[in-house]
Structures are given as structure tokens and as C-alpha cells.
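Asks: return atomic coordinates for the entry below.
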Amino acid sequence: MTGSVELSGLRLSNPLMLASGTWGFGETLSPEILRSVGALVTKGISLEPRAGNPPPRLSETPCGLLNSIGLENPGLAAFRKGILPRLLRIGPPVIVNILGESEEEFLRLAEGLRETGVAGLEVNISCPNVKKGGLAFSQDPDGVFRMVRRLREVWPGWMSVKLSPVGPVAEVAHAAEEGGASALTCANTYPALAIHPGPKGPYFHLGGLSGPAIKPLTLRLVYELSRRLRRPLIACGGILSGRDAYEYLLAGARAFQVGTATLLDPEAPRRILSELDELSRAD
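Replies: The predicted structure is shown next:
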């Protein structure tokens, strides 16, 4: 299960992908680790630079990590000029996670990434659609179908839609598939809250929960969606070990993304692949 895998035309040397947002742009992981994975999924890229949220942005929770980074990124122009060429030289396919607050922003991002050498896009539909009063794209199956179909008009290559784990998940996944998605990434973080008491009163930290706490929840989503969809599923949620990855593959995923694990252990990708290889040979 650690050999090459094909996802609707995208071939990876192994099924492990680095998840968006947790490895930056490769500054904290060794070149050997970066070269060992099946694909690199970048931080979310928007048209214009975003400063993100003020600190504190991270809260440790039992068996998880809550973050509210605020989609900090340098914007499309700076990414194309100063970051993407370096990522492309590493070796594995580069998939760019894109985010926007309107269909038009997503379309302009896709147009701006054509003929850059990237292997594909991962469409982050957890962003709010400002034209619908802030309703997240991920809660609007009709909107997802329309946007993915429009993206297909300007982006003929590989494209995954990253699902939210809450809301009408199955309906949204089906809409993305019907709109023309090559694959579905399941799933983003779960809305969560941490409270930090203090002398000036409590600080309420709202953000997205990741890490091993969410694995049983996302594992069930993968299991259920894999039986309803034709397109391949990429699992993302709480993978810390080869056993975690193996369970996702047994549940129906074709590949998987490792995120929070790299924050705990920069060597995690290589270790997870080694453990997965041992499990698959023993089965």
C-alpha cells in the first residue's frame, strides 16, 4: 500500500500527501522528507496577501490542536514568483490549495496558475461566499456544483475539492463530483472552541480542530462517502501513524494527507510510510 497510486490521472509515487497549512512552504522540513512524499499540497493561496489573525492562533487540546491562523499567505503573485519555483524543484507533484470569497476569485486563481507546472489544485470550499452573506461554499451544494463546473472551463487539469466535515457533506461531495472534480479531500478541520481563563477574563479561542481527536469522525465520513462516490477520496484527519493511514485506506480512501503529525514530529511522513509498509506486508 506504499507503492505508486493513481488518482484520476494524477500519479503519486506513494499515497502520502503533505496536507495544506501544516508544513508551510517547506521551511521546517528536511529536503529528504519533502522528496519522500507522494505530493505536496501548499498552504491556501488567495489572490491578494492575507496577514491572518492576531495571536494567539493555536491551542492545544486533549488529543488535538485548535488553530485559527486566518488563512495567512503571501498572495498569488508573490507565491508564483518567489515560492512556487522552489517547490517545483523538490520533485513530488505540487498541488496548490486555493481559497476565495467569491466564484470569481477562485476562477482568477485557477487562471493564474495555468502553465506554471503545478500538478493540480485543491479547492478550499470552507471559505465564506461574500455574495451569499458569508455562507460557506461548503454548505451550499448547488453553489459548489456551479463553481466546480465553472472552474472546469478554465482549469482542464487535476482538481480536488476539500470538503468540510460539517453540514450536508454527502450532498456537497456529490455536487463537486458532478461538477467535474477529479477527487475529493475528506476533510477539513472541525469547528471548535478552547477557553483560556485569565486575570482580565477568559479568552475564547474559536478555530478548527485537527489531530487524532477527529480521526474516528473523519474515518466514518470516508467510509460512507467512498460507497457513494465514483471519484477517489483523499483522507485527511488525525493521521499520526501507519496504522491510522492503513485504516483510512481500508475504509475506502485511495490516498491520505498528513498534517498535524508533522508539527509534532518532522520525521513523521517517513515513519508513517515505513509503518504502513510493514502493515500491508503483514496483511
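
Asks: make it CA atoms for all contacts and neighbour counts henceforth
Replies: OK.

Asks: what about the helices in the stretch 101-250 of the chain?
Replies: Here the stretch 101-250 of the chain has its helices, by DSSP state H, counting those that start in this stretch, at 103-113, 141-154, 169-179, 215-226, 242-251.

Asks: before we go on, could you also do this sequence so I can check it against the first one:
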Amino acid sequence: MEVSDLKVSFGGLSMSNPVMTASGTFGFGLEFAPYGDLSRLGGIVAKGISMKPREGNPMPRIAETPCGMLNAIGIQNPGVEAFVKQALPALKRQDVAVVANLYACDAEEFGELAGILSTEDGVAALEVNVSCPNVKEGGAAFGQDPAQIAKVTEAVKKRAGGKPVMLKLSPNVADIATCARAAVEGGADILSLINTLIGMGVDIRNRRPRLANVVGGLSGPAIKPVALRCVHQVCQAVDVPVIGIGGIASAEDALEFIMVGAHAVQVGTANFLRPDFAFTLAEDMAQLLTELCVERLEDFRGSLQLPL
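Replies: I've put the predicted structure just below:
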């Protein structure tokens, strides 16, 4: 017995397999072309895009931690105009779904960004970053306030032009299910979670923070248990499709997210350790499903058996 098909379709987004790359870990996708065939991915979530170019945070912006890393890049990007004119034309020639990740400082600006990208046929969906923990203006506050989450979602949905709208949720909240419900009430078609946890590192020898921003986003295998818990809770709380993110470093990790209810997964920190990792993950998942005597991915999704 073999798994015959890994195609997934949910929330208006269709992909050849459930493996996506997480925003901020894969550039605009083309940077990783030397390491594998981009068409082997289900989707590429481009690095965060803002209305105007951003220089990001000062150096140092990345620090290694046990089983993970801290980052405080600060949404460095060339701006939406450069993305549309320079990166997107080349991405459109790739046989892979391209998701644009949006960052802004207020709901109106989020809507304006969505309006620009809604006219681009090379963009398959819009992922809305309301939960970046390492920028000083806006990001974290949006993701921690259900009312703001709903407001931003509604603003993007109104300007999305029919493109699926995906809200990326923060784990740095008291109740992630409440935030998920707010996003759905605002019109989100898909939810992606989790974004990074807030963390910091210090150097005892020079008595300084390891990040110039002092705090940053913690990612990698260390956060997977938190991510799984959040995905499970959100899948129980809302009916829209969920994409699982957080510490995926193997096919087993990916299938854990599928088993608790996710429709797809995003790979992030593993791309830094192994730039070719995401390219083979779908095949590894298919092989593991075969070993588990599961013919269809959909039969495995949400199959977690809870104690009575």
C-alpha cells in the first residue's frame, strides 16, 4: 500500500502537498532554489512585506539557543512595490502556491496592502502578520487583542479581492482560542499558528543581551509542544482550516500537527539548519503514512484519540 495523493485544498487554497515554508525563514523562495526544486513544495510564504521598505532591527539579530533560535529581524523588506516588480514575476514561473505575508501598523494600512496584492495573479493567498513579537510598533499588540485581530482581519478581507485570507496567531496570549474566534468573526478563511514565543538571551561574559533588540522570537524544536497545544485548541474551537507551525524538523513532527487537526504545515527554523529540508518533507510524510497503513492524508487528519 502506498499513499497515492498528498494534494490538499482548503479555505480557497489548493496545493500539491501540505508542506509550506514559514515567512521570514525562506526569503522570497528563489534564494532556496539552489537547494531543491521549488515545485516539490506545496506553498511558499514569502518574507513579510510592508507598504514601504524597512531596514529592520540593529545587529545582532539572531542568537542560537538550545533546540532553537532567537530572532529579532524586525520585518526587514524592500516594500510591496519592489516585491511585486522584482520577486513576484520570477515566483509566478514556479509551479508552487505563493502566499504573501502582510505587515502593517494599523488596520487601514493592512487593508491598503491587501488591495495592492489582491490584483496580482501570482499571489495565491494573503497571510496577515498580526503577531510579530520583535517590532516596536503595532505587531505584538495586534496579536494580543481579539478586538484588534477582528478589525485587521475585516480590513484585509474587504480588500482581498477573493484571495483567501490567513491570520497568523500569536502564542503570547492568555487564550489563543479566543483570538482564533475573533479572526474568524473578522472573516479569516484560514488560520496559521503559531508565531514565535517571546524570549531573550544574555551573555554573562560581556553582560549584554544577545540581541540588540533585547527580546526576540523563540522558534525551533523547543516550541513544538506549545505549538501542538495551540493548534489542537484552535482546531477544537473553530471550523476554519488551520496550518500548523512550530518546531517541525521531521516527517513525524509534521504528521503530529496533521493528527491534531491541521490541514497543512509550515517549516521555519529547520530551513536554517538544512536548506534542503522542506523539499523532501512531503515524500517523507508519504513514506511514514505508508508505514502507518494510512492511504490518504485526510484519513489521518484529526485522528487523535483523546482519553475518555
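
Asks: how about the helices of the stretch 101-250 of the first structure in TSV, adding distance to residue 48 of the first structure?
Replies: Below are the helices of the stretch 101-250 of the first structure laid out as TSV (distance: least, CA to CA, whole Å):
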stretch	distance to residue 48 of the first structure
helix 103-113	10
helix 141-154	19
helix 169-179	25
helix 215-226	31
helix 242-251	35
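
Asks: right, and the ones you listed - which one's nearest residue 15 of the first structure?
Replies: Of all the helices of the stretch 101-250 of the first structure, it is helix 242-251 that lies closest to residue 15 of the first structure, at 9.3 Å by CA to CA.

Asks: can you list contacts of the closest one?
Replies: Residues lying outside helix 242-251 of the first structure but in contact with it, judged by CA atoms under 8 Å, 6 or more residues apart in numbering, are 219-220, 222-223, 226, 235, 238-239, 255-256, 271-277, 279-280.

Asks: turn the helices of the stretch 101-250 of the first structure into TSV, columns for distance to residue 78 of the first structure and mean neighbour count.
Replies: Converted to TSV, these look like this (distance: least, CA to CA, whole Å; neighbours: other CA atoms under 10 Å):
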stretch	distance to residue 78 of the first structure	mean neighbour count
helix 103-113	12	18
helix 141-154	22	19
helix 169-179	29	22
helix 215-226	34	19
helix 242-251	34	21
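
Asks: which one of the ones you listed lies closest to residue 40 of the first structure?
Replies: Judged by CA to CA, the one of the helices of the stretch 101-250 of the first structure that comes nearest to residue 40 of the first structure is helix 103-113, at 15.6 Å.

Asks: alignment lookup: residue 95 of the first structure to the second structure.
Replies: Aligned counterpart of residue 95 of the first structure in the second structure: residue 99 (TM-score structural alignment).

Asks: hang on, I meant residue 72 of the first structure
Replies: Using TM-score structural alignment, residue 72 of the first structure pairs with residue 76 in the second structure.

Asks: what's the distance between that match and residue 24 of the second structure?
Replies: According to CA to CA, to the nearest Å, residue 76 of the second structure and residue 24 of the second structure sit 9 Å apart.

Asks: cool, residue 299 of the second structure as well?
Replies: Separation of residue 299 of the second structure from residue 24 of the second structure (CA to CA): 31 Å.

Asks: same check on residue 269 of the second structure?
Replies: For residue 269 of the second structure, the distance to residue 24 of the second structure equals 9 Å [CA to CA].

Asks: likewise residue 259 of the second structure?
Replies: Separation of residue 259 of the second structure from residue 24 of the second structure (CA to CA) stands at 26 Å.

Asks: ok, and the closest non-adjacent residue to residue 152 of the first structure?
Replies: Nearest non-adjacent residue to residue 152 of the first structure, counting by CA to CA, 6 or more residues apart in numbering: residue 180, 6.6 Å away.

Asks: actually residue 269 of the second structure, sorry about that
Replies: Excluding its sequence neighbours, the residue lying closest to residue 269 of the second structure (CA to CA, 6+ apart) is residue 220, at 5.3 Å.

Asks: stretch 176-194 of the second structure corresponds to what range in the first structure?
Replies: Going by TM-score structural alignment, stretch 176-194 of the second structure sits over residues 169-187 in the first structure.

Asks: and the end-to-end length of that stretch?
Replies: 10 Å.

Asks: do the same with stretch 180-197 of the second structure
Replies: Its first and final residues considered, stretch 180-197 of the second structure spans 17 Å by CA to CA.
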